[in-house]
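A structural model of the following input is requested.
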Amino acid sequence: MKMEKLKYLNKELQGKTIQDALAFVLENFEGKKVFSTSFGIEDQLLTHYVAPHFEKLSVFTLDTGRQFNETYEVFHKTQKKYPDLHIETFFPEEKDIMQYVAANGINGFYDSIEKRKSCCYMRKVKPLQRAIKGAGLWITGLRAEQSQNRESMEFLEWDEANQLVKYNPLLHYSLKQVEEEINEYKVPVNSLYKKGFLSIGCAPCTRALAEGEDFRAGRWWWENGKKECGLHIHQDKNY
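Prediction:
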């Protein structure tokens, strides 16, 4: 997609409600459109807004094989609340897991950043690549305040690595706004959220936040620096 069109569309999205913005984006993109959910609080709110458009897009989740049981519980509750919305699950390749465990041990990701990123790659990035294959638009629950490297993002961005447009409807939402709307619409939430798990990933790699800690501090807490798994690598825009 030409950057001029993205500029135009981003300008048009300014000031629109999330309902109107989502409808506008879906109307202005042809081809396959996908929404990814990890069943975190942001994705749960987006699921509520996406559900009425179930015929216009595909919804998927990535099951890494190391999920919390609470994540499966909210998955089930979400299916019951939005029965028309089919959520497809993508799993890692069995051979990749067998090779990784044979070489590094079942929890080898604790040993080094390289081994952790390798685990994320086989359990998340490779399944993601299958899930978004052929898509022109990928809807995500990213918010600017989640981390410093997300603060300069736009509603619509060209994702060079995946060769598609990424749409971030909740980009300028505060966590308080997300929580208020979740409560208003009675959307199911992962029970770990109220226990301090603001960002929920794989069970061995996620812990509750201590008071005052950064939003992402509970993910890969034994590491320092940027904490991304490779699904959302923000690249500097050239427009």
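
going forward, measure contacts and count neighbours with C-alpha atoms only.
Fine.

in a strand, that's where residue 158 is, yeah?
Yes. Assessed with DSSP: H, G, I helix; E, B strand; the rest coil, residue 158 lies in a strand.

what about residue 182, helix or strand, and which?
helix 175-185 (DSSP states H and E).

Check the gap between residue 146 and residue 51 for me.
To residue 51, residue 146 is 24 Å away according to C-alpha to C-alpha, to the nearest Å.

what's the burial count for the residue nearest to residue 49 when sequence neighbours are not counted?
Closest residue to residue 49 apart from its sequence neighbours, by C-alpha to C-alpha, 6 or more residues apart in numbering: residue 19 at 6.7 Å. Neighbours of residue 19 under the rule other C-alpha atoms under 10 Å: 12.

Show residues contacting the helix holding residue 182.
For helix 175-185, the surrounding residues in contact (C-alpha atoms under 8 Å, 6 or more residues apart in numbering) are 41-42, 44-45, 48, 188.

buried stuff in it?
178, 182 (16 or more other C-alpha atoms under 10 Å).

Pull the distance from that helix to the chain's centre.
Relative to its parent chain, helix 175-185 has a centroid offset of 18 Å by C-alpha atoms, centre = their mean, to the nearest Å.

same question, stretch 64-71
In this view, stretch 64-71 has its centroid 15 Å away from the chain centroid, taken as C-alpha atoms, centre = their mean.

for this structure, which helix is longest?
The longest helix of the chain (DSSP state H) is helix 69-81.

helices and strands around that helix, which ones?
Counting contacts by 3 or more C-alpha pairs under 8 Å, 6 or more residues apart in numbering; DSSP states H and E, helix 69-81 is packed against no other helix or strand.

Name the residues that touch it?
Helix 69-81 has contacts (C-alpha under 8 Å, 6+ apart) with 39, 85-87, 187-192.

Could you pull out the strands in this structure for me?
Using DSSP state E, the strands of the chain run over 32-36, 58-62, 87-90, 135-139, 156-159, 164-167.

contact partners of the fifth one?
In this structure, residues lying in contact with strand 156-159 by C-alpha under 8 Å, 6+ apart are 1, 3, 6, 9-10, 164-168, 235.

before we go on, could you also do this sequence so I can check it against the first one:
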Amino acid sequence: MTVIPTIDHVDALAAEYADKSPREILELALHQEGEIAISFSGAEDVVLIDIASRIGKPFRVFSLDTGRLHAETYQFIETVRKHYNITIEICFPESAAVQQFVNEKGLFSFFEDGHQECCGIRKVQPLRKKLATLDGWITGQRKDQSPTRSDVPVVQADVGFSGEGKQLIKYNPLANWSSADVWSYIRMMEIPYNPLHERGFISIGCEPCTRPVLPNQHEREGRWWWEEATHKECGLHAGNLKK
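Now for the predicted structure:
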């Protein structure tokens, strides 16, 4: 019998599934009551889509278009859409908010005063709007991605995006996987991946704020490289940051 998570037993469910496989965690998520969707960033989150496609249960996928992604990322999103014959629900930022921000602060203000404001407009607000229509979401977060993600559980109550009287559940099926695990799966199953990975990009975000990493550098060093490593969350997973 499938257990449907509620606010009362999310922690217990996280403990129960802590050592289970990504497929088992995804099966749990896809059996949750209400609306749930996979968050696809156009990088290695395609693993989640591939596993979900093999479970055989209908699933939804959404992706955030900040307006500043690499051309290769846009092409990759389309490749994935066609490869799995799925609808990818694209979420856009509010045009008026972007226009005002750019007119007031220019196109590259984040190099001077941090990425939070730009990410807030281009990523967090569209995500918040999307999550308001969902009861749960599935992410590709892994514990080995950065210091801010070292304690990520496989299931959690998303207090940052839950609304009044509504508990949002967040699933992280790949939490216990390493980058090597992800790429072993990609190669073994011969699934599509962003061609930027072949050019030294590991963690891929917006074009101005992402760069390739050198050998033995951590993958998140290519994101917002001018900032402190413990601050490298755009706001989508701000709950990871220690107060």
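
Mind putting the contacts of helix 69-81 of the first structure into a markdown table with distance to residue 130 of the first structure and neighbour count?
Converted to a markdown table, these look like this (distance: C-alpha to C-alpha, whole Å; neighbours: other C-alpha atoms under 10 Å):
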| residue | distance to residue 130 of the first structure | neighbour count |
| --- | --- | --- |
| 39 | 19 | 25 |
| 85 | 20 | 21 |
| 86 | 17 | 14 |
| 87 | 15 | 18 |
| 187 | 28 | 20 |
| 188 | 27 | 23 |
| 189 | 27 | 25 |
| 190 | 26 | 23 |
| 191 | 29 | 13 |
| 192 | 29 | 18 |
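
ok, those residues vs residue 115 of the first structure, which is closest?
For the contacts of helix 69-81 of the first structure, the residue nearest residue 115 of the first structure by C-alpha to C-alpha is residue 39; the value is 25.5 Å.

my read: that closest one touches residue 188, true?
No. Contact criterion C-alpha atoms under 8 Å: residue 39 of the first structure and residue 188 do not qualify, at 9.1 Å.

Could you pull out the helices in the second structure for me?
Using DSSP H, helices in the second structure cover 10-16, 22-30, 46-55, 71-84, 95-105, 110-113, 116-119, 125-131, 179-189.

Out of the ones you listed, which is the most enclosed?
Burial of those is given as mean neighbour count (mean count of other C-alpha atoms under 10 Å); helix 22-30 ranks first at a mean of 20.

who touches the equivalent of residue 60 of the second structure over in the first structure in this structure?
Structural alignment (TM-score structural alignment) places residue 60 of the second structure against residue 58 in the first structure. Shown in contact with residue 58 of the first structure (C-alpha under 8 Å, 6+ apart): 32-35, 86-87.

again, but for residue 107 of the second structure
Residue 107 of the second structure touches nothing, counting by C-alpha under 8 Å, 6+ apart.

Next one: whatever residue of the second structure lines up with residue 166 of the first structure from residue 132 of the second structure, what distance?
By TM-score structural alignment, residue 166 of the first structure lines up with residue 170 in the second structure. Separation of residue 170 of the second structure from residue 132 of the second structure (C-alpha to C-alpha): 13 Å.

Neighbour count for the two, which is higher?
Using other C-alpha under 10 Å as the criterion, residue 170 of the second structure and residue 132 rank with residue 170 on top: 22 against 14.

Can you give me every residue that contacts the more buried one?
Residue 170 of the second structure neighbours (C-alpha under 8 Å, 6+ apart): 136-139, 155-158.

check contacts around the residue nearest to residue 44 of the second structure when sequence neighbours are not counted.
Excluding the flanking residues, the one nearest residue 44 of the second structure by C-alpha to C-alpha, 6+ apart is residue 193, at 6.6 Å. By C-alpha under 8 Å, 6+ apart, the contact list for residue 193 of the second structure reads 43-44, 46, 76, 186.

post-alignment, the helix holding residue 182 of the first structure versus the second structure, mean distance?
Here helix 175-185 of the first structure, set against the second structure after superposition, deviates by a mean of 0.8 Å using mean C-alpha distance after the TM-score superposition for the first structure.

Confirm for me that residue 235 of the second structure is in contact with residue 115.
No. With contact defined as C-alpha under 8 Å, residue 235 of the second structure does not count as touching residue 115 (9.7 Å).

Counterpart of residue 195 of the second structure over in the first structure?
Under the alignment (TM-score structural alignment), residue 195 of the second structure maps onto residue 191.

Return the distance of the nearest residue to its match once chain neighbours are set aside relative to residue 63 of the first structure.
Leaving aside its sequence neighbours, residue 191 of the first structure sits nearest to residue 70 (C-alpha to C-alpha, 6+ apart; 6.4 Å). Using C-alpha to C-alpha, residue 70 of the first structure is found at 13 Å from residue 63 of the first structure.

gap between stretch 103-118 of the first structure and the chain center?
The answer for stretch 103-118 of the first structure is 22 Å, by C-alpha atoms, centre = their mean.

Please apply the same query to stretch 36-43 of the second structure.
Going by C-alpha atoms, centre = their mean, where stretch 36-43 of the second structure is centred and where its chain is centred differ by 6 Å.

what's the answer for stretch 206-216 of the second structure, then?
Taking mean C-alpha positions (C-alpha atoms, centre = their mean), stretch 206-216 of the second structure and its chain are 17 Å apart.

List the residues that contact residue 16 of the first structure.
By C-alpha under 8 Å, 6+ apart, residue 16 of the first structure has no neighbours at all.

The residue nearest to residue 191 of the first structure corresponds to which position in the second structure?
Under the alignment by TM-score structural alignment, residue 70 of the first structure pairs with residue 72 in the second structure.

what separates its match from residue 194 of the second structure, distance-wise?
Counting by C-alpha to C-alpha, the gap from residue 72 of the second structure to residue 194 of the second structure is 7 Å.

With residue 122 of the second structure instead?
Residue 122 of the second structure is 21 Å from residue 194 of the second structure, by C-alpha to C-alpha.

what residues does stretch 123-137 of the second structure touch?
Against stretch 123-137 of the second structure from outside (C-alpha under 8 Å, 6+ apart): 29, 32-39, 64-66, 91-94, 161-163, 166-171, 234-236.
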